[in-house]
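K.L.:
Coordinates only, no sequence provided:
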């Protein structure tokens, strides 16, 4: 399998964390790419020009991290990250939606921060910051749902928190979310998170 990636992307991190959790990361070849340069090899398999994009073992291109993670969950003998029982599956998918939403807001806020300062930019960044804060408050109240074996939900929340540390480390969240902080401290010791720490992108 081949994964088009950038080492700073929390969506890429989610994919690789899932692969590690399932013990199949050694089957994935990573290909660094700069999406802003519209690399032809990426566009040839994903017309959206986005990462992550995975070329599966079946030769099909899978784009967007939720689809890629579900594809990977069917490979190998490890317990599923997407539970089969309806209640557990919905709980995992709900956590996934919350974590994925935090990542989307944080990535968008990061992008806005690189633009020239203007009122519209500041207002957009404030909305994204507030959305993240509200979601962290909810995850703090429901931190018990993160306990137990990893699911697609808990992995996604972990990647979201890691991205906040990476891009917005000057805005600490742990003091006001102590239960979430305790869970993340434990989860971050797993190889799925240790080996996927985000780094500033640069050409190999």
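P.N.:
Sure thing, it's come through. Note that the coordinates shown come from a computational prediction; the quantities given were computed from them, not determined experimentally.

K.L.:
hey, let's count contacts and neighbours off CA atoms from now on
P.N.:
OK.

K.L.:
Identify all contacting residues around stretch 33-52.
P.N.:
3-6, 11-12, 15, 53, 61, 63-65, 203 (C-alpha atoms under 8 Å, 6 or more residues apart in numbering).

K.L.:
Give the buried residues for it.
P.N.:
Applying a neighbour-count criterion of 16 or more other C-alpha atoms under 10 Å, one finds 33-35, 42, 45-46, 49-52 buried in stretch 33-52.

K.L.:
Can you pick out the most distant pair from these?
P.N.:
Across the buried residues of stretch 33-52, the longest distance by C-alpha to C-alpha is 14.9 Å; it joins 34 and 45.

K.L.:
Enumerate the positions of the longest helix belonging to the chain that are buried.
P.N.:
Taking DSSP state H as the criterion, the chain has its longest helix at helix 86-113. Neighbour-count burial for helix 86-113, counted by 16+ other C-alpha under 10 Å, picks out 89, 91-93, 95-107, 109, 112.

K.L.:
starting at the chain centroid, how far to the next helix or strand after that helix?
P.N.:
Counting by DSSP states H and E, the next helix or strand C-terminal to helix 86-113 is helix 119-141. Distance of helix 119-141 from its chain centroid, counting by C-alpha atoms, centre = their mean, to the nearest Å, is 17 Å.

K.L.:
Included below, for side-by-side comparison, is a second structure:
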């Protein structure tokens, strides 16, 4: 299998953590990809986004949730996303909340990369509010097991200060929960400041 990836991407990181947690990272070749610099990448993913996973049969999956779900169904027997309907719903609910924090942080990061005179204070404010509110909601009901919800919440907790530290956003509750996870191998190996090994 091949994972088209960029090391700092929080969406890629979710998949890389899942690979480690499922014990299959050695079955996947990381293909370092910068979609904006590679127009041919649209032949892999027509949306031009990462991550994308080429499966053994040559077919390609995109979107981190779809990729992790397939990996977990194929190799994890529901370890990351439970198969029971109620538990699956709860896991996906936590994932959606944490992923929303990541989406808002990603959008704010993109906005801050624009020339200063073209930036939108309105959208930076909206995304900042979403990050703080989402982080508080996650901290109020943190994941109790290390599944997809916890993976995504940990990625969010690390990504916000990594990319948006200068904004001083209060995600202290989520950061404290993240700290409680300690030095988990999958989180350490995929930290956003690390390049691919």
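P.N.:
Yes, it's here. Predicted model only: the values in this text are computed from it and were never measured.

K.L.:
Just the buried ones from the contacts of stretch 33-52 of structure 1?
P.N.:
3-6, 11-12, 15, 53, 61, 63-65.

K.L.:
And those residues, which is closest to residue 159 of structure 1?
P.N.:
Within those, proximity to residue 159 of structure 1 (C-alpha to C-alpha) peaks at residue 11, which comes in at 7.9 Å.

K.L.:
Just confirm that closest one is within a strand.
P.N.:
No - when classified by DSSP: H, G, I helix; E, B strand; the rest coil, residue 11 of structure 1 is found to be helix rather than part of a strand.

K.L.:
ok now do the residue nearest to it when sequence neighbours are not counted, which residues does it touch?
P.N.:
Nearest residue to residue 11 of structure 1, sequence neighbours excluded (C-alpha to C-alpha, 6 or more residues apart in numbering): residue 65, at 5.9 Å. Listed by C-alpha under 8 Å, 6+ apart, the contact set of residue 65 of structure 1 reads 11-12, 14-15, 52-53.

K.L.:
Between those, which sits nearest residue 177 of structure 1?
P.N.:
residue 14 (22.0 Å).

K.L.:
Count residues in the vicinity of that closest one, would you?
P.N.:
Residue 14 of structure 1: 27 surrounding residues under other C-alpha atoms under 10 Å.

K.L.:
once aligned to structure 2, how far is the helix or strand that contains it on average?
P.N.:
Residue 14 of structure 1 is part of helix 10-21, with elements assigned from DSSP H and E. Mean deviation of helix 10-21 of structure 1 relative to structure 2 after superposition (mean C-alpha distance after the TM-score superposition for structure 1): 0.4 Å.

K.L.:
And the very next helix or strand once past that helix against structure 2, how far off on average?
P.N.:
Following helix 10-21 of structure 1 in sequence order, the next helix or strand is strand 29-32 (DSSP H and E). Aligned to structure 2 and superposed, strand 29-32 of structure 1 gives a mean residue distance of 0.6 Å (mean C-alpha distance after the TM-score superposition for structure 1).

K.L.:
Would you mind identifying the next helix or strand past strand 29-32 of structure 1?
P.N.:
Going down the chain from strand 29-32 of structure 1, the next helix or strand is helix 40-43, by DSSP H and E.

K.L.:
Tell me the gap between that next one and the middle of its chain.
P.N.:
The mean C-alpha position of helix 40-43 of structure 1 is separated from the chain mean by 22 Å, C-alpha atoms, centre = their mean.

K.L.:
same deal with stretch 130-146 of structure 2?
P.N.:
Counting by C-alpha atoms, centre = their mean, stretch 130-146 of structure 2 comes out at 15 Å from the chain centroid.

K.L.:
Buried residues of that stretch, list them for me.
P.N.:
For stretch 130-146 of structure 2, by 16+ other C-alpha under 10 Å, it's 130-139, 142-143.
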